[in-house]
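Asks: Give me a model of this one.
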Amino acid sequence: MSTKQSSPSKLEIDIQFASAAIEEKVFALASSAAIKKWVKATVHLNGLITLRFVNLAEGKKLNFAFRSKDYATNVLTFSYELSKKTVTADIIFCLPVIQKEALEQSKPMRAHLAHLVIHGCLHAQGLDHERDKEAKKMEDKEIVLLTSLGFTNPYAPI
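Replies: This next block holds a predicted model:
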């Protein structure tokens, strides 16, 4: 008698960089394997997640083109496909903004980066923080995931 086993999800993770300098800075904080581990802890679907790390100019250009905001933001998520089994998304990280936030918030840069990778992946799966109830649900998931990965609660007072 044979039993049918469910196969593990097939999630492809592509990491891109706007420049060699940004690549060097990101990999000084976290290896490709670590970043992929953060994504896999958050996304349990088949599909493709592309993470792109950009500079201020590209971050500002994308935020203006897609959100009509004339400044660079920390993370932008573009979800193209989402179903019960599949996700396809591009997640853009503006490294200079992330570095500035970590410094201003007195957070370790690696922890802040992990938080924003998880945050972007949750957006790719349809979570949002526009309303208080949605924000609480998203924050709770972030805290659980970050804690499971060895990071502290990013919302705890310093």
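Asks: From now on I want contacts and neighbour counts done on CA atoms only, so please keep to that.
Replies: Fine.
Asks: center of this structure - which residue?
Replies: Among the residues of the chain, the one closest to the centroid is residue 117, at 2.1 Å (CA atoms, centre = their mean).
Asks: Can you tell me how far it is from residue 68?
Replies: Distance of residue 117 to residue 68, computed by CA to CA, to the nearest Å: 23 Å.
Asks: Over to residue 120?
Replies: Counting by CA to CA, the gap from residue 120 to residue 68 is 19 Å.
Asks: The two: who's more crowded?
Replies: Taking other CA atoms under 10 Å, residue 120 and residue 68 do not tie; residue 120 has more neighbours (27 against 11).
Asks: Can you point out the buried residues in the one helix or strand that one maps to?
Replies: For residue 120, the host element (DSSP states H and E) is helix 109-124. Along helix 109-124, these residues count as buried under the neighbour rule (16 or more other CA atoms under 10 Å): 109-124.
Asks: can you pull out the strands in this structure?
Replies: With DSSP state E as the criterion, the chain has strands at 11-17, 46-54, 75-82, 86-94.
Asks: Identify, out of these, the most deeply packed stretch.
Replies: strand 86-94 (a mean of 22; mean count of other CA atoms under 10 Å).
Asks: Go ahead and name everything in contact with that one.
Replies: Strand 86-94 is contacted from outside by 45-56, 59, 72-82, 120-121, 124-125, using CA atoms under 8 Å, 6 or more residues apart in numbering.
Asks: from the chain's centre, how far out does that strand sit?
Replies: Distance of strand 86-94 from the chain centroid (CA atoms, centre = their mean, to the nearest Å) equals 8 Å.
Asks: quick one more, to check against the first:
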Amino acid sequence: MTPRVEFVAASPRWRAAVPARSLARETIAVAASESGVALAPGAELCIHLSDDERVRALNARWRGLDQPTNVLSFPAVAPAEIAEARLLGDVVLAFETLAREAAEDGKPLADHYRHLVAHGFLHLIGFDHDNDADAERMEAIETRILARLGVADPYRADEAADARP
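Replies: As a prediction, this is how the structure comes out:
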């Protein structure tokens, strides 16, 4: 089941940089398929195409970190409730941080964006990287998602400066 994706465009920089909506919808469809997680018919999520200022404020409020980050996920339900949930939650992306990281790592902005959309979505549906085993599992799924989209493995040392999310 592919969830419906809604968008909030808080930063106009996204419009000129990448076809954010179509890339996100395609990425979410592949991520939903690769995750193995059953989703309710009509499930939906919202992607916020935001900026560093807004993400910094959210990060300070919800994580106690007064700095921007590339992606934040706000799940609407506990993992045990995903299969029945109509609303999965929100993924918020910071344009400036995402663009800077892509440039520093020498990767296309669209590829880094796809990675962070997949990463954020996986958090909404119960995946995490709080310990080594969970991190390896999540990274393996992300790698499969990105491979299906033609994006290089962001966790390979020769293809990425570091694994940011």
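Asks: residue range for the helix holding residue 120 of structure 1 in structure 2?
Replies: Helix 109-124 of structure 1 corresponds to residues 109-124 in structure 2, going by TM-score structural alignment.
Asks: rewinding a little: tabulate the strands of structure 1 in JSON lines, adding columns for distance to residue 35 of structure 1.
Replies: Shown next, in JSON lines, are the strands of structure 1 (distance: least, CA to CA, whole Å):
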{"stretch": "strand 11-17", "distance to residue 35 of structure 1": "9"}
{"stretch": "strand 46-54", "distance to residue 35 of structure 1": "9"}
{"stretch": "strand 75-82", "distance to residue 35 of structure 1": "15"}
{"stretch": "strand 86-94", "distance to residue 35 of structure 1": "13"}
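Asks: looking at those strands, which is closest to residue 152 of structure 1?
Replies: strand 75-82 (20.0 Å; CA to CA).
Asks: What angle do helix 109-124 and that closest one make with each other?
Replies: If you take axes from the mean of the first three to the mean of the last three CA atoms, to 10 degrees, strand 75-82 of structure 1 sits at 30 degrees to helix 109-124.
Asks: now strand 75-82 of structure 1 against strand 86-94, angle please.
Replies: Interaxial angle, strand 75-82 of structure 1 versus strand 86-94 (the same axes, to 10 degrees): 170 degrees.
Asks: can you list contacts of strand 75-82 of structure 1?
Replies: 63, 87-94, 116, 120-121, 123-126.
Asks: Any idea how far that strand is from the middle of the chain?
Replies: On CA atoms, centre = their mean, the centre of strand 75-82 of structure 1 falls 10 Å from that of its chain.
Asks: same thing with stretch 29-40 of structure 1?
Replies: 10 Å.
Asks: what does it contact?
Replies: 11, 13, 15, 109-110, 114, 117-118, 121, 149.
Asks: Pick the one among these closest to residue 28 of structure 1.
Replies: Nearest member of the contacts of stretch 29-40 of structure 1 to residue 28 of structure 1, counting by CA to CA, is residue 110, at 9.3 Å.
Asks: which residues does that closest one contact?
Replies: Residue 110 of structure 1 touches 29-30, counting by CA under 8 Å, 6+ apart.
Asks: let's see 10 Å
Replies: 26, 28-30, 99, 102, 116, 151 (CA atoms under 10 Å, 6 or more residues apart in numbering).
Asks: ok, now residue 158 of structure 1?
Replies: Residue 158 of structure 1 touches 105-107, counting by CA under 10 Å, 6+ apart.
Asks: Can you tell me how far it is from residue 99 of structure 1?
Replies: 17 Å.
Asks: Over to residue 131 of structure 1?
Replies: 27 Å.
Asks: So among the contacts of residue 158 of structure 1, which ones count as buried?
Replies: Buried members of the contacts of residue 158 of structure 1, scored by 16+ other CA under 10 Å, are residue 107.
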